[in-house]
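Undergrad: predicted structure and sequence below. I'll ask about it afterward.
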Amino acid sequence: MAEGWDRARRSISRAARATAGAGRGTFRAGRTAARRTAHAGGAAVRGTARAGRGVGRATRRLTHAQGAGRTGLGRLIELTAAHSAGDAMVTVALAGTLLFGLPVDQARGQVALYLLITMVPFTVVAPFVGPVLDRFRSGRRYIMAGTLLARGLLCWGMAAAIGPADGLTLFPAALAVLVLSKAYNVSRAATMPSVLPADIGLVTANARVALFALVSAGVAAPVAAGLTAWLGAEWVLRGTMVIFIAAGVGAVRLPRHVDAPDLEEAEEGESGEARRPRWRTLLSIGPVVGEAMRANAALRVLSGFLVFFLLFLVKDGHLRGNGLPQEALIAILAGGAGAGGLLGAAVASWIRGRPPQVIVLFALGFATVTAAASAFFFSLWTAVVVALVAGFAQEVGKLALDAVVQREIGEEVRSSTFGVVEALLQIAWVAGGLVGLLLSLPSGRSAGPIGLAIVAAALIAALTWVLTTRRRRLRARPRPVPHAPAPATPKPPPHTPPQPEPEAWTHTADLRPAGPEPYADGPRPGGTKPLTNPHG
């Protein structure tokens, strides 16, 4: 029995040692796997960090090219890209709460109300935002930083209002974000001439800023959509707050020459000169700026019209495409408009030596022809084409308009002019959106061609008006008076060899040329006195 007990004990001991060895092996394998996983994760993180640094260095080389890094244009481009990315994330986060979560009929009423409310702040604030920016031109960096920081705080408030669906907080905060965004754009546009490198024109510089802004918005929008579906719109708004605050800190670090002298300091040098009132100067923007503004207003009407007209045609089922769902159709149309804007910014950055007012007319004419053709051949793909062309024309026209204002308007009222321009363009966009809502009401497939035909006729009228006023302006322009040619100075006679001095006894008659004497009876008129008198 003792022998059996010893065998059992040895068996248990061997089993325990085997279990311990297996445990140690499992532990070592787990430790090795954990080390390998950590190493792989660290390598992935390091690779992502290296890729991010490479993208950042490449982006910095692009934004700081052609002297933009020395003048501050590169930093302004990066700041505007962050601003545009934040605006895109706010738009995506609020899209489901304002539009797509509602039935079609209710969405129409909500959108119309939103458009009208959107127009009110611009009609009220436009006369004040620009003059305030002009009054504090020496603090443009801090004004831009203030708009960014304020939007960050508003994003935090909107994030808290989304959960309980507090519309009383959500709508005013969204409108305030929109107004502050336009205030930033006004201040940035007025700042452009002070950071312009010598080798870059105004249209090209504006296009470069717009190109990076569109790219950053195009990258941020799908990221925000994914985060909204995963975490919720409130967390996207909280993340946007961080972006705006970081951009606000970056705005303060812009170069000091971004800040222009105060108006009072500039007026101190006007000793003895009559000062023009600022509003009279603002109203006297000139025919060139007025012409560009009218053309851009027509393009904004087309853009606002297409956004809501095509959207509700899709939601009503009047615009279909081979069984594609409504979300896919809306994404295709939005992608066409976004691609058109990106293409417009790229093309404008390549244009060199073209007058901006001619670029505006080209954009309006191109959009008019495309809208008229799409009315006759209306389908999903022609709608995509007209959306692409509208985005292209709007972007090119706005960049050229900015260049016209920056070139034609003086420093003392430039921000005020940009404020009025932004307000008028926003009102034109809202008017186009309301027209799009009304023309999308008729049922049937004929709603699309009829609506586009009406807008094409309006564009033709606007183009005719702009061309007529331009032709009248060019005819009335005073032409330089040609000056009478100055009398030609007589050429000096050819060099003749010096004549030998006559002898003292030589008579004047000996120096006359051979031939008959015309004045034989007396002295030659205007002649010289004889050197000697032979008779005395």
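TA: Great, that's in hand.
Undergrad: CA only for contacts and neighbour counts going forward, please
TA: Will do.
Undergrad: any idea which element residue 358 lies in?
TA: Applying DSSP states H and E as the criterion places residue 358 in helix 356-376.
Undergrad: helices and strands around that helix, which ones?
TA: Judged by 3 or more Cα pairs under 8 Å, 6 or more residues apart in numbering; DSSP states H and E, the packing partners of helix 356-376 are helix 287-316, helix 380-408, helix 447-476.
Undergrad: which one of the ones you listed lies closest to residue 51?
TA: For residue 51, the closest of those is helix 380-408, at 31.2 Å, according to Cα to Cα.
Undergrad: quick check: angle from the closest one to helix 447-476?
TA: With axes from the mean of the first three to the mean of the last three Cα atoms, to 10 degrees applied, the angle from helix 380-408 to helix 447-476 works out at 30 degrees.
Undergrad: can you name the element that comes right after helix 380-408?
TA: Under the assignment DSSP H and E, the closest C-terminal helix or strand after helix 380-408 is helix 414-439.
Undergrad: excluding its backbone neighbours, what's nearest residue 153?
TA: Closest residue to residue 153 in three dimensions, ignoring its sequence neighbours and counting by Cα to Cα, 6 or more residues apart in numbering: residue 241, at 6.7 Å.
Undergrad: how near is the most centrally placed residue in the chain to residue 25?
TA: Nearest to the mean C-alpha position of the chain, by Cα atoms, centre = their mean, lies residue 210 at 3.8 Å. Residue 210 sits 61 Å away from residue 25, taking Cα to Cα, to the nearest Å as the criterion.
Undergrad: neighbours around residue 466, how many?
TA: When neighbours are defined as other Cα atoms under 10 Å, residue 466 has 20 of them.
Undergrad: equivalent analysis for residue 223, please.
TA: Using other Cα under 10 Å as the criterion, the residues surrounding residue 223 number 14.
Undergrad: okay, now the one to match up with it:
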Amino acid sequence: MTGPREPHEPDGGRAPDENSGPPVHPGFDKYPPAARSGGRRTPLPPLHPVGGGQQRPRSEEERADAPKAPPMPRKLTVTRVAAMRSRELTNKGIATFHRAAKADGADKSGLTALTYAVMANNATDAAIAVALANTLFFSAATGEDKTKVALYLLITIAPFAVIAPLIGPMLDRLQHGRRVALATSFGLRTILAIVLVFNFDSWVLYPAALGMMVLSKSFSVLKSAVTPRVLPPEIDLVRVNSRLTVFGLLGGTIGAGALAGGLAMATGSVGALWLAAVITALGAYLSMRIPSWVEVTEGEVPATLTYHGDEHPTEVMGRTRVMQPEAPATAKAGKRRQPLGRAVITGLWGNSTIRVLTGFLTLYIAFVAKSKTDHEPLVQAAMLGLVGAAAGIGNFAGNAAGARIKLGRPALIVLRCTGAVWIIAVLAAITDNLLTAALATLVASAASALAKVSLDASLQHDLPEESIASGFGRSETVLQLSWVVGGALGVLLPTEYWIGFSV
């Protein structure tokens, strides 16, 4: 029998005793003392927040607005985890998009609503372009049937050349109902898209496509006249236009273009046309969501495309604002007209030159791809994809650069962009290959975007506040007409690179 255990010694063991039982092994005194039964571990103190400050408890509204974690599935699998992660990333992306669209007070000024409408317009153009990619538009450009080429020009381009100069004066007379006009441009395109669905292989294709083109260009002109009226106080007009372009390119052209391409591959051109019909119906609704104060035009003075002369000097590269003489008190606002300064005229000429090249490249490259790879659809798609990617990257880069650089001398920037476009056109004519043509598209798209930002800066700097909206509408009309002229050249010229770029 063993006796009771002796008290532990300071070293953690116990003193040996001759009468305590059999001897223990030599390492027994190295063992830690036995744990006390019923003992409880002392809890650790709470951790302090990082930074040493006290965290403010969140209110009920903050807890309600906080993003909720997706519910965990009952049984975790690789597929379910991937789907849950994809859903979480999608929700974060949508939240980031909404924050960017509403930044700088855009949601309060009405700029967010206009941004969504611009995205719908770009998405419609992308869907229609995909739907018409394999029609007589491109097959008529092979040079084998000149009658089809003439018909294409007669129905799609010539009428717009006549209509475009009338859009600006119509906007000046449209003192009320601009939101309705924007919504109407979408609503009519909804009808035309449905007409195209059921008459895709008939003669109705060309006039319906003409209507789509005219209404799209009309929306662009209307948008330019509405933008100054939804300007947030935190940012200027140049940054606003760059923001609209970037949102339209990323959310509209690229996103809807990819979706329309997938539908066209699965269901044919009809699927892309139905997508265009849905987008235009949504665009009409978004246009009516624009605040009603864009209709207020009291005190506005329409701008004209005339030069105001040397009696009001404006430096081509300077920053001096043109001061117009005070109008007589007896003159009516409807009879007054605001001419343009030298910097704006320079910007219009430069931008028009660049738009001629971008319009030319838009149709010419597509027709060249059709003529050179008529029986190789994969090669044709690769050529169009290369040039399309170059145009998208250039457009995005030009707008991003315009939003960040200091536009102290906008007219000088326009002249440099025009010079760069001329150099790349000469280089493309000399080298005579697809890669240089894609490079020309990249440079032309970037130069067009940057030159347009510079023109916006000149308009904002040169024109008085009461004429800015009208000036933007008139300038956009000129640019759209220049694009149409370039598109006509792209259809008429032979499909040889050196001939097209030499002209």
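TA: Alright, I've got the coordinates. Keep in mind the model is a prediction, meaning the values are calculated, not measured.
Undergrad: hang on, the earlier thing: in contact with the residue nearest to residue 153 of the first structure, which residues are there?
TA: Each residue near residue 241 of the first structure by Cα atoms under 8 Å, 6 or more residues apart in numbering is listed here: 151-153, 155-156.
Undergrad: tell me which stretches of the stretch 251-400 of the second structure form helices.
TA: Taking DSSP state H, counting those that start in this stretch, the helices of the stretch 251-400 of the second structure run over residues 255-267, 269-288, 342-372, 377-404.
Undergrad: looking at those helices, which is nearest to residue 448 of the second structure?
TA: Going by Cα to Cα, the one of the helices of the stretch 251-400 of the second structure nearest residue 448 of the second structure is helix 342-372, 5.9 Å.
Undergrad: other SSEs contacting that closest one?
TA: In this structure, helix 342-372 of the second structure makes packing contacts with helix 136-139, helix 377-404, helix 410-431, helix 434-462, helix 468-492, judged by 3+ Cα pairs under 8 Å, 6+ apart.
Undergrad: what inclination does that helix have with respect to helix 434-462?
TA: Between helix 342-372 of the second structure and helix 434-462, the angle formed by their directions is 160 degrees, by the same axes, to 10 degrees.
Undergrad: flag every buried residue along the longest strand along the second structure.
TA: Ordering each strand of the second structure by length in residues (DSSP state E) puts strand 303-307 first. Applying a neighbour-count criterion of 16 or more other Cα atoms under 10 Å, one finds 303-305 buried in strand 303-307 of the second structure.
Undergrad: what does stretch 281-297 of the second structure give?
TA: Judged by neighbour count (16+ other Cα under 10 Å), stretch 281-297 of the second structure contains these buried residues: 281-291, 294.
Undergrad: closest to residue 356 of the second structure out of those?
TA: Distance to residue 356 of the second structure, by Cα to Cα, is smallest for residue 283 among those, at 28.4 Å.
Undergrad: what does that closest one align to in the first structure?
TA: For residue 283 of the second structure, the equivalent position in the first structure is taken to be residue 247, counting by TM-score structural alignment.
Undergrad: residue 103 of the second structure now?
TA: Counting by TM-score structural alignment, the partner of residue 103 of the second structure is residue 65.
Undergrad: now do the contacts for that match.
TA: Taking Cα under 8 Å, 6+ apart, we find residue 65 of the first structure in contact with residue 74.
Undergrad: show me the helices in the stretch 101-250 of the first structure, by range?
TA: Taking DSSP H, counting those that start in this stretch as the criterion, the stretch 101-250 of the first structure carries its helices at 104-135, 140-162, 167-191, 202-230, 233-252.
Undergrad: compared with the second structure, how much does the shortest one deviate?
TA: Right, helix 233-252 of the first structure. Following the fit onto the second structure, the mean deviation recorded for helix 233-252 of the first structure is 1.8 Å by mean Cα distance after the TM-score superposition for the first structure.
Undergrad: then the first one?
TA: Superposed on the second structure, helix 104-135 of the first structure shows a mean distance to its aligned partners of 3.5 Å (mean Cα distance after the TM-score superposition for the first structure).
Undergrad: that helix to helix 287-316, inter-axis angle?
TA: Computed by the same axes, to 10 degrees, the angle between helix 104-135 of the first structure and helix 287-316 is 160 degrees.
Undergrad: the fourth one too?
TA: If you take the same axes, to 10 degrees, helix 202-230 of the first structure sits at 20 degrees to helix 287-316.
Undergrad: next SSE after the helix or strand hosting residue 87 of the second structure?
TA: Residue 87 of the second structure belongs to helix 78-101 when elements are defined using DSSP H and E. Under the assignment DSSP H and E, the closest C-terminal helix or strand after helix 78-101 of the second structure is helix 106-109.
Undergrad: residues near the aligned residue in the second structure for residue 214 of the first structure, how many?
TA: Superposed on the second structure with TM-score structural alignment, residue 214 of the first structure falls opposite residue 249. Residue 249 of the second structure has 22 neighbours, counted by other Cα under 10 Å.
Undergrad: check the one 5 residues further on too.
TA: Neighbours of residue 254 of the second structure under the rule other Cα under 10 Å: 17.
Undergrad: how near is it to residue 396 of the second structure?
TA: Here the criterion is Cα to Cα. By it, residue 254 of the second structure lies 11 Å from residue 396 of the second structure.
Undergrad: next one: residue 410 of the second structure
TA: With Cα to Cα as the criterion, residue 410 of the second structure and residue 396 of the second structure are 19 Å apart.
Undergrad: of the two, which one has the most company?
TA: Neighbours of residue 410 of the second structure and residue 396, each counted by other Cα under 10 Å, are more numerous for residue 410; the result is 29 against 21.
Undergrad: residues in contact with the aligned residue in the first structure for that one?
TA: With TM-score structural alignment defining the correspondence, residue 410 of the second structure maps onto residue 356 in the first structure. With Cα under 8 Å, 6+ apart as the criterion, the residues that contact residue 356 of the first structure are 203, 400-401, 403-404.
Undergrad: can I get those residues in a markdown table with distance to residue 321 of the first structure and neighbour count?
TA: Formatted as a markdown table, the entries for these read as follows, by distance: Cα to Cα, whole Å; neighbours: other Cα atoms under 10 Å:
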| residue | distance to residue 321 of the first structure | neighbour count |
| --- | --- | --- |
| 203 | 38 | 28 |
| 400 | 36 | 29 |
| 401 | 37 | 27 |
| 403 | 40 | 25 |
| 404 | 41 | 22 |
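Undergrad: do I have it right that residue 107 of the second structure meets residue 113?
TA: Yes. Under the criterion of Cα atoms under 8 Å, residue 107 of the second structure is in contact with residue 113, at a separation of 7.4 Å.
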